[in-house]
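[1] Take a look and give me a structure for this.
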Amino acid sequence: MIVTLTANPALDRTIALDSALVPGEVHRASSAQEDAAGKGVNVARVLHGSAVETLAVLPLAADDPFAALLDPTLAIRAVPTTAHARANIALTDAAGETTKINLAGTPLGDDVLRALVDAVVAASDGADWLALCGSLPAGAPGDLYATVIHAVRARVAHPPRIAVDATGPALETVLAQADEIGAVDLIKPNEDELVQLAVDLSAPDVDRPALHSRLVREVEADPIAATARLARELVPGTVRAALVTLGGDGAILVDAHGVWHAGIPAGVDVLSTVGAGDSSLAGYLLADRAGAAPAERLRTAVRYGSATAALPGTRLATPADLPTGDIPVRALD
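    Below you'll find the predicted structure:
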């Protein structure tokens, strides 16, 4: 089983525009859709759609409209709260560009946060993977994910491997506390998030704006080599593996044994990037659970991410949506 934690679930409202988004102009919408989401919920939805046993842990109020939008066949463990899920707004245009506005949401009380940790510990008993995904609720301590990892590894007899797909303090504290809580098994940033992580983890006396500018230039000049170098600074000392998604440049996987790059399949037209990164993580976990080698785990991650990017709105890839074209994977020095 694969367990996901979505500490800050969201109602995703996706509006498709007939033309390119122009700030200050009036636009006509061709469609609108609302889905129960949040990164961990999205990962669980993809896993469930691929017939893999999964359990999504999240805070959920009994009267929250979010609950009615969840797939009734998706297994969830809801932690009671009075706070309703926040709303995310995504605007997608005819050119495949996505503009997102993510609201912060209502803070959760300390009692709810403690119950959330306990729920994850209980759910993790016997699981293969635990994926901690997305932003933290407003007002939550930045080390919430580190607290969850410590609790799972201290209280579960055979703890699952742990993946973290987050940014900012939620991820930074997990890596900064690796000596105390142990290295996580996988992180899944995109190239921009990896650059920011490298800046956040730099020494206190480093000129961080200058470092950020230099790293951005390096990634723009050679995204594959630059992100591989940044990821290798973390792997395997701080994290055991990094899956870095690069949009149209595919993705790289770095672990203790090597570095691999995968391109994207031919013939994929991007309609919406909403959920593409979550689908990539789900694809990786699916392949790992099946015992695939690193190159095939990376290939499956790209296949699922590309499939979701080719779907409109907030639709997430199922096996029937996967592109059949070749995905070239090569080992890098």
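[2] from here on, contacts and neighbour counts on C-alpha atoms
    Fine.
[3] Report the separation between Arg315 and Asp192.
    Counting by CA to CA, to the nearest Å, the gap between Arg315 and Asp192 amounts to 24 Å.
[4] Next: Val117.
    Val117 is 29 Å from Asp192, where distance means CA to CA.
[5] Same question for Val199.
    For Val199, the distance to Asp192 (CA to CA) stands at 11 Å.
[6] who has more neighbours, those two?
    Using other CA atoms under 10 Å as the criterion, Val199 and Asp192 rank with Val199 on top: 19 against 15.
[7] Buried residues of stretch 129-146, list them for me.
    By 16 or more other CA atoms under 10 Å, the buried positions in stretch 129-146 come out as 129-137, 140, 142-146.
[8] same check, this time on stretch 230-250
    230-232, 234-236, 238-247, 250.
[9] Also stretch 249-261?
    Buried, per 16+ other CA under 10 Å, within stretch 249-261: Gly250, Ala251, Ile252, Leu253, Val254, Asp255, Val259, Trp260, His261.
[10] what's the answer for stretch 156-167, then?
    Pro159, Pro160, Arg161, Ile162, Ala163, Val164, Asp165, Ala166, Thr167.
[11] cool, stretch 44-63 as well?
    Using 16+ other CA under 10 Å as the test for burial, stretch 44-63 gives 44-50, 54-61.
[12] Most widely separated two among the residues you listed?
    Ser50 and Ala61 (27.8 Å; CA to CA).
[13] Mind checking which of the buried residues of stretch 129-146 are in helices?
    Members of the buried residues of stretch 129-146 lying in helices (criterion: DSSP state H): Leu144, Tyr145, Ala146.
[14] To compare with the earlier structure, here is another sequence to fold:
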Amino acid sequence: MILTVTPNPSLDRTYEVPSLDRGEVIRATGERMDPGGKGVNVSRAVAATGQRTVAVLPLGGAPGALVADLLDQQGIEVAPVPVAGATRSNIALAEADGVLTKINAPGPELTDAERELLLETVRQQSRDASWIACCGSLPRGLAPDWYADLVARTHAAGARIALDTSGPALLAALRERPDVVKPNAEELSEAVGRPLATVGDAVKAAEELREMGARAVLASLGADGQLLVSDRGAWFGSARVDAVRSNVGAGDSSLAGFLIAGGSGPEALASAVAHGAAAVRLPGSVMPTPADLDPAAVTVTADLPADRALTEPVS
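    Coordinates of the predicted model:
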């Protein structure tokens, strides 16, 4: 079982539009409503493969009730933490050329009691978990070191934890040595405080995160592929993608694929790449099923293309 923790979940509405023109009336060609949040997406991706997952998340108001109902419809067990504030609602506008514009609401502010209840719920639900995936931004009311506290408690209980967050929350958590951290290129650049222009730059940045405490780094480099750097070595993975429909949740699908495959080594990286590539070919934040995967399109190598320029360098 993979347990996910989403401190700031959302109700996500995605509209497909021909193009985004400011000040104009735009008629959508398609729309979806999904439970949102990075940890929620990881649970959805795990459930799409037929494996068990439990989602821990604070929920409040009508949007929170709808999130729980949508997850239940997808066969995902929910361990809700009741909060007084309403769960946030987000909007994504997906253009025909693959460009995505997102409007994310701030979400409710958690009280001290709600913060402790969230930690206690994770403790209660984690007994049977092979991995705990903690993902996304922190809501108002949770200090940047909240993830660090959660990592420490998880290790004290003998469990493994994967962390997908950024900024001060990521840096604070590194001191507790999370088993895996999963930054994208922008988050990786922010963490080391310098630009990334090549795959080699990303590898060096991932190694620095390991020096700061991360036991392994799974880094998403967008269309260029993914990196895995751990004490077992470093690998680079990529996949052919003919057409991108939506990249919403692609990184979360990658993390799910990585954990499903054991969370270690080149085989897990290949699974992460296959899941991420499948996700971008699907609309909105739809998570891929095994039938959507194309393992033959994935390449994983220990011969790192250090000099390869990133398609979207981070300055």
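[15] circling back: farthest-apart pair in the buried residues of stretch 249-261 of the first structure, please.
    Based on CA to CA, the longest span within those runs between Gly250 and Asp255 and measures 17.1 Å.
[16] Just the helices from the second structure, written as ranges.
    Using DSSP H, helices in the second structure cover 38-48, 61-73, 112-125, 146-156, 167-174, 185-192, 199-212, 250-260, 265-280.
[17] State the span of the first structure onto which the third one is aligned.
    What that stands for is helix 112-125 of the second structure. Using TM-score structural alignment, helix 112-125 of the second structure corresponds to residues 110-123 of the first structure.
[18] now that stretch, how far from the centre of its chain.
    Mean-position distance between stretch 110-123 of the first structure and its chain equals 21 Å (CA atoms, centre = their mean, to the nearest Å).
[19] how near is Leu282 of the second structure to Ser253 of the second structure?
    12 Å.
[20] what do you get for Ala62 of the second structure?
    Distance from Ala62 of the second structure to Ser253 of the second structure, by CA to CA: 27 Å.
[21] And Ala172 of the second structure, by the same measure?
    Counting by CA to CA, the gap from Ala172 of the second structure to Ser253 of the second structure is 25 Å.
[22] more crowded one of those two?
    Ser253 (33 against 18).
[23] and that one, what pairs with it in the first structure?
    Superposed on the first structure with TM-score structural alignment, Ser253 of the second structure falls opposite Ser279.
[24] quick one: contacts for its match?
    Asn42, Val43, Val46, Ala301, Tyr304, Gly305, Thr308, Leu316, Ala317 (CA atoms under 8 Å, 6 or more residues apart in numbering).
[25] Adding distance to Ile89 of the first structure, write the residues you listed out as JSON lines.
    Formatted as JSON lines, the contacts of Ser279 of the first structure follow (distance: CA to CA, whole Å):
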{"residue": "Asn42", "distance to Ile89 of the first structure": "16"}
{"residue": "Val43", "distance to Ile89 of the first structure": "19"}
{"residue": "Val46", "distance to Ile89 of the first structure": "21"}
{"residue": "Ala301", "distance to Ile89 of the first structure": "25"}
{"residue": "Tyr304", "distance to Ile89 of the first structure": "23"}
{"residue": "Gly305", "distance to Ile89 of the first structure": "20"}
{"residue": "Thr308", "distance to Ile89 of the first structure": "18"}
{"residue": "Leu316", "distance to Ile89 of the first structure": "17"}
{"residue": "Ala317", "distance to Ile89 of the first structure": "20"}
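[26] ok, now which ones touch the spatially closest residue to Leu304 of the second structure that is not a sequence neighbour?
    Spatial nearest neighbour of Leu304 of the second structure, excluding adjacent residues (CA to CA, 6 or more residues apart in numbering): Phe236 at 6.0 Å. By CA under 8 Å, 6+ apart, the contact set of Phe236 of the second structure is Gly225, Gln226, Leu227, Leu228, Val300, Thr301, Ala302, Asp303, Leu304, Pro305.
[27] ditto for Ala183 of the first structure
    Counted by CA under 8 Å, 6+ apart, Ala183 of the first structure has contacts Leu175, Gly237, Thr238, Val239, Arg240.
[28] Go again with 7 Å.
    Residues near Ala183 of the first structure by CA atoms under 7 Å, 6 or more residues apart in numbering: Thr238, Val239, Arg240.
[29] cool, and Asp164 of the second structure?
    Taking CA under 7 Å, 6+ apart, we find Asp164 of the second structure in contact with Cys134, Cys135, Gly136, Val181, Lys182, Pro183.
[30] if I look at the residue nearest the centre of the second structure, how far off is Ala219 of the second structure?
    Nearest to the geometric centre of the second structure sits Asp252, at 3.4 Å (CA atoms, centre = their mean). Remark: distance between Asp252 of the second structure and Ala219 of the second structure (CA to CA) = 12 Å.
[31] Does Val192 of the second structure touch Lys204 like I think?
    No. Using CA atoms under 7 Å, Val192 of the second structure is not in contact with Lys204, being 9.5 Å away.
[32] circling back to that earlier point, list just the nearest of the contacts of Ala183 of the first structure to Asn88 of the first structure.
    Nearest member of the contacts of Ala183 of the first structure to Asn88 of the first structure, counting by CA to CA, is Val239, at 30.0 Å.
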